[in-house]
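Enquirer: Structure here, sequence nowhere to be found:
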């Protein structure tokens, strides 16, 4: 589980680094190529993380 969190943090930092390299103008209008890809990946990872956490919580509540 810690690995997944680390992966997400690394992905976010990589995304922000590439944004810095491209300059400020790209923040207003991101290039169409990577417009939805990175966001979709991060959202998917976050959703997967949320699912895991809720499953663990349910199991924990069940075991009590």
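Expert: Looks like it came in fine. None of the values given here were measured: they were computed from a predicted structure.
Enquirer: going forward, measure contacts between C-alpha atoms and count neighbours the same way
Expert: Fine.
Enquirer: List the contacts of residue 45.
Expert: residue 8 (Cα atoms under 8 Å, 6 or more residues apart in numbering).
Enquirer: Second structure for comparison follows:
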């Protein structure tokens, strides 16, 4: 995100519109990827924790 901000500033200062476009695309891609990673990880971790709440039911999965 910092790199995208620097590139956007560079594009604004020196009039390089293609650099501004790349910076915007980079920022959007990083933002969407970050939000997707948080959402998917939280969902999958919640499912795994609910599935394996009681280690006594499946001791092999917990190394017991």
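Expert: Arrived safely. Note that the coordinates shown come from a computational prediction; the quantities given were computed from them, not determined experimentally.
Enquirer: Kindly list the longest helix within structure 2.
Expert: Determined from DSSP state H, the single longest helix within structure 2 is helix 17-51.
Enquirer: For it, list every residue counted as buried.
Expert: Along helix 17-51 of structure 2, these residues count as buried under the neighbour rule (16 or more other Cα atoms under 10 Å): 19, 20, 23, 24, 26, 27.
Enquirer: and the gap between the residue nearest the centre of structure 2 and residue 49 of structure 2?
Expert: Nearest residue to the geometric centre of structure 2 (Cα atoms, centre = their mean): residue 34, 1.9 Å. According to Cα to Cα, to the nearest Å, residue 34 of structure 2 stands 22 Å off from residue 49 of structure 2.
Enquirer: quick one on the thing from earlier: can I get the buried residues of helix 17-51 of structure 2 in TSV with distance to residue 4 of structure 2?
Expert: Shown next, in TSV, are those (distance: Cα to Cα, whole Å):
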residue	distance to residue 4 of structure 2
19	10
20	9
23	5
24	7
26	6
27	6
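Enquirer: Among those residues, which one sits closest to residue 12 of structure 2?
Expert: Comparing the buried residues of helix 17-51 of structure 2 against residue 12 of structure 2 with Cα to Cα picks out residue 20 as the nearest, at 6.9 Å.
Enquirer: Who are the contact partners of that closest one?
Expert: Going by Cα under 8 Å, 6+ apart, the list of residues near residue 20 of structure 2 reads 7, 8, 9, 10, 11, 12.
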